[in-house]
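In: have a look; sequence and predicted model below, questions after that.
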Amino acid sequence: MRRTVDWADGAVVIIDQVALPGAYRTLELRTVDDLVGAIQRLAVRGAPALGAAGALGVALAAFAGDNVQAEAERLATARPTAVNLRWGVTRALGKLGEGPEAVLAEALAMLDEDEHLNRTASGHAADVVLRETTRRPLRLLSHCNAGHLATVGWGTALGVVWHLHERGLVESVLVDETRPLLQGSRLTAWELAQAGVPYRVQPDSAAALAMSRGLVDCVLVGADRIAANGDVANKIGTYGLAIAAAHHGVPFVVVAPESTVDASIATGADIEIEERRPSELTRFGDARIAPDGAEVFNPAFDVTPAALITAVVTENGVRTPQPTS
């Protein structure tokens, strides 16, 4: 698979994730407006991929000669929960004084780093999974999409599956369908099928039952922001999944690059939670599935307390949470 986010002929090139699994296509984004729109409609998504896209967006603005600082802020706030987006924008912006080519070079360096960092983080996490479990081969549970599509290449939580599958240690993966836009059943299932890994899609609400029946040896998830104390913001439903895992004694492992750690945030209570459009819940395609005028609560993320997490793993290994004062 090509890179999820790349640069070619003066444009940001992305795999269009809202088209999958029905169609595999790429989009060329030549303006900051185009990129912001793609980020907000989830055509490009996943914390590491957003960091790379944000950096390349700064390069777009720099070459266009726009008000780069203002355009960078638009990019950084296009989705508020994932810290990697602002991290990528800030890192690229730091090269602005050296000219547009330097901004682009920094962004491209981030692309090159991404796959190495995620391979390393997921390799560390695979070792954690093997230490925390006894059954072989493993039955794993995945929530949302934390694979190749959520990064520039390889993946975070799903990268663990690739490591273990290469060693013949994966029996199957249970894939939560995952709101918003069913990113598990559309994207994670597609990636697993491409890789030849056995899987089953399930509704999010079936995860606790699967654990109670002994069908899950370990839960693997990514992260969009990690607070200093180890609380983790991830796709909506992760918190409930962690509660069920704790009740059933199932290890719960979070995998993310260090850039997802926000040391300025003491606890998860300080993390802004994005809310999505009501129509994502009230409509299915062109059909209305809720009454006219129905009020909607549609958060895209939730926060899982550190106490419910077996390990948070980055390219530097297992992180030690910093206690709040």
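Out: Perfect, I can see it now. Residues are numbered from 1 along each chain as shown.
In: CA only for contacts and neighbour counts going forward, please
Out: Noted.
In: can you show me the helices along the stretch 51-200 of the chain?
Out: Secondary structure of the stretch 51-200 of the chain by DSSP state H, counting those that start in this stretch: the helices cover 68-76, 83-93, 100-132, 157-166, 183, 189-195.
In: chain center to the fifth one: distance?
Out: Going back to what we said before, that points to helix 183. Taking C-alpha atoms, centre = their mean, to the nearest Å, one finds the center of helix 183 at 10 Å from the center of the full chain.
In: same check, this time on the longest one
Out: Between the mean C-alpha point of helix 100-132 and the mean C-alpha point of its chain there is a distance of 13 Å (C-alpha atoms, centre = their mean).
In: isn't Thr26 right up against Ala19?
Out: No: checked against C-alpha atoms under 8 Å, the pair Thr26 and Ala19 is beyond contact range at 9.4 Å.
In: which residues are in contact with stretch 246-254?
Out: The contact list for stretch 246-254 (C-alpha atoms under 8 Å, 6 or more residues apart in numbering) reads 125, 129, 132-133, 157, 211-212, 216-223, 242, 245, 308-313.
In: quick one, which of those residues are buried?
Out: Neighbour-count burial (16 or more other C-alpha atoms under 10 Å) is assigned, among these, to 125, 129, 132, 157, 211, 216-223, 242, 245, 308-313.
In: I'd like to know which of those residues are part of strands.
Out: Judged by DSSP state E, the buried ones among the contacts of stretch 246-254 include Cys218, Val219, Leu220, Val221, Ala311, Val312, Val313 as members of strands.
In: and of the helices of the stretch 51-200 of the chain, who's closest to Arg41?
Out: When these are compared by C-alpha to C-alpha, helix 183 sits nearest Arg41, at 12.6 Å.
In: grab the nearest non-local neighbour of Arg41.
Out: Val18 (8.0 Å; C-alpha to C-alpha, 6 or more residues apart in numbering).
In: that neighbour - how many residues pack around it?
Out: Val18 has 20 neighbouring residues, counting by other C-alpha atoms under 10 Å.
In: one more to weigh against that first structure:
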Amino acid sequence: MSLEAIRYANGELSIIDQLLLPHQTVYIRIASCEEAWSAIKRMQVRGAPAIGIVGSLAMAVELKSPDTLSQVDSSAKLSAWLGAKWDRLVSARPTAVNLQDSRERMFRLLSTDWSAMDVAGQRLAAVEWLESQLEQDVRSCRAIGEAGANALLQSVEERGLVPPGGQVNVLTHCNTGSLATGGYGTALGVVRSLHNRGRLGRIFCTETRPYNQGARLTAYEIVADGLPGTLICDSMVAAAMASGRVHAVVLGADRIVSNGDTANKIGTYQIAVLARHHSIPFFVAAPLTSIDFSMRTGSEIVIEERPSDELACVAGQRIACRGIDIWNPAFDVTPAELITAIVTDTGVVPPNNVAALAKKLGAEQG
């Protein structure tokens, strides 16, 4: 049973405050889009799918409130209200595509399926659609987990990295489990599926400096689920691969573009380079909605830069020399040619064939 990081029932939303993990497991209530924006910006919730879900559910909460009902008494006012709320939420973490994707899908429905409804019907349809995003994400993650496990096992056996039916050691970076999604996880969902089949030897998670999502969050999930896991710092990846401890890499994505280039947590690119050097398969696992077909290459992706204190300080204590300049990008872009395959909820494709998913995405969005 994976962790329940997002709770929603009867119009009330709460999330685990990930800033307090792993020492405390505390749920905080999110009662408005502005509170969601703050939680996303402060990284009390993070992970591209989870960001999209929390944004959607916060909007559902606010749409149900009496104060909002009095503000959106016409279709035009509802559309303007939704647009303003989505724009605000998207501004919290611009690199992750999921919030923008949800915005576009909702407005597509507003102009097609919901266009003939009166404002009350549109509000109800909007709330139901927003609330459905949590359950949809869990289904998506389980599909990613099964497809990814199949592809990963086939790849490592074909390369002779493990014998047929043998156990596989997987390395992951950052956090892609229940804390980053609606539940189960994307890349960590693949790991969970391997474990459920008895095929997981060990999961290596990187510390993921400077914010330590691996040490704080992925390690927390590994321990909570009873998975065989080992924590390493980011600079140990090459040594782990060279020693034969790692058979495959699987991690997530905040944005995948048309040519297969992928933005993910800073440090991903160097792991991809190391995996290529050691002939280790490198998989990206993400829902179809993380693919941004409006961008042709990774050079177009806006990379968020985080506050310098995240790099200079640990647990509120400064460890860096004062006066030194600090560059703290939250993400990097891995070129498509370094990726073995991209695992989505609708199947597995080589990165140079991401465009083949465009029709599936259009059907999903419709």
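Out: Nice, I can see it. Source: prediction; values computed, not measured.
In: got a TM-score for the pair?
Out: After superposition, the two chains reach a TM-score (TM-score structural alignment, normalised by the length of structure 1) of 0.94; 324 aligned residues with a C-alpha RMSD of 1.9 Å.
In: rewinding a little: so which of the helices of the stretch 51-200 of structure 1 gets nearest Gly54 of structure 1?
Out: For Gly54 of structure 1, the closest of these is helix 83-93, at 4.9 Å, according to C-alpha to C-alpha.
In: now the angle from the closest one to helix 68-76?
Out: 160 degrees (axes from the mean of the first three to the mean of the last three C-alpha atoms, to 10 degrees).
In: buried residues, helix 83-93 of structure 1. List them.
Out: The neighbour-count check on helix 83-93 of structure 1 (16+ other C-alpha under 10 Å) flags Val83, Asn84, Leu85, Arg86, Trp87, Gly88, Val89, Thr90, Arg91, Ala92, Leu93 as buried.
In: would you list the residues you listed in JSON lines and tack on distance to Ala207 of structure 1?
Out: Listed next are the buried residues of helix 83-93 of structure 1 as JSON lines, based on distance: C-alpha to C-alpha, whole Å:
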{"residue": "Val83", "distance to Ala207 of structure 1": "28"}
{"residue": "Asn84", "distance to Ala207 of structure 1": "28"}
{"residue": "Leu85", "distance to Ala207 of structure 1": "30"}
{"residue": "Arg86", "distance to Ala207 of structure 1": "33"}
{"residue": "Trp87", "distance to Ala207 of structure 1": "33"}
{"residue": "Gly88", "distance to Ala207 of structure 1": "34"}
{"residue": "Val89", "distance to Ala207 of structure 1": "36"}
{"residue": "Thr90", "distance to Ala207 of structure 1": "38"}
{"residue": "Arg91", "distance to Ala207 of structure 1": "38"}
{"residue": "Ala92", "distance to Ala207 of structure 1": "40"}
{"residue": "Leu93", "distance to Ala207 of structure 1": "42"}
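In: list the contacts for the counterpart of Asn298 of structure 1 in structure 2?
Out: Counting by TM-score structural alignment, Asn298 of structure 1 corresponds to Asn328 in structure 2. Going by C-alpha under 8 Å, 6+ apart, Asn328 of structure 2 touches Glu305, Arg306, Pro307, Ser308, Leu311.
In: now do the same for Val201 of structure 1: its match in structure 2.
Out: Aligned by TM-score structural alignment, Val201 of structure 1 pairs with Leu231 of structure 2.
In: report the secondary structure state of Asn229 of structure 1.
Out: coil (DSSP: H, G, I helix; E, B strand; the rest coil).
In: counterpart of Thr208 of structure 2 over in structure 1?
Out: Match for Thr208 of structure 2 (TM-score structural alignment): Thr178.
In: ok, Thr297 of structure 2 next?
Out: Checking with TM-score structural alignment, Thr297 of structure 2 has Thr267 as its match.
In: contacting residues for that match?
Out: Residues in contact with Thr267 of structure 1 (C-alpha under 8 Å, 6+ apart) are Ala227, Ala228, Asn229, Gly230, Asp231, Thr324.
In: what remains of those once you look at structure 2?
Out: Mapped onto structure 2 and checked by both residues aligned by TM-score structural alignment, their matches' C-alpha atoms under 8 Å, these keep the contacts Ala227, Ala228, Asn229, Gly230, Asp231.
In: now do stretch 9-23 of structure 2: distance to the chain's middle.
Out: Relative to its chain's centre, stretch 9-23 of structure 2 lies at 17 Å (C-alpha atoms, centre = their mean).
In: for stretch 149-169 of structure 1, grab the matching residue range in structure 2.
Out: Counting by TM-score structural alignment, stretch 149-169 of structure 1 pairs with residues 179-199 of structure 2.
In: which one's the longest strand in structure 2?
Out: Max-length strand for structure 2 by DSSP E is strand 200-206.
In: that one: what's the following helix or strand?
Out: helix 213 (DSSP states H and E).
In: would you mind pulling up the elements that that following helix packs against?
Out: Judged by 3 or more C-alpha pairs under 8 Å, 6 or more residues apart in numbering; DSSP states H and E, helix 213 of structure 2 is in contact with no other helix or strand.
In: quick one: which of the kept ones among the contacts of Thr267 of structure 1 is most hemmed in?
Out: Among these, Gly230 has the most neighbours (other C-alpha under 10 Å), with 27 neighbours.
In: which residue in structure 2 aligns with that residue?
Out: Counting by TM-score structural alignment, the partner of Gly230 of structure 1 is Gly260.
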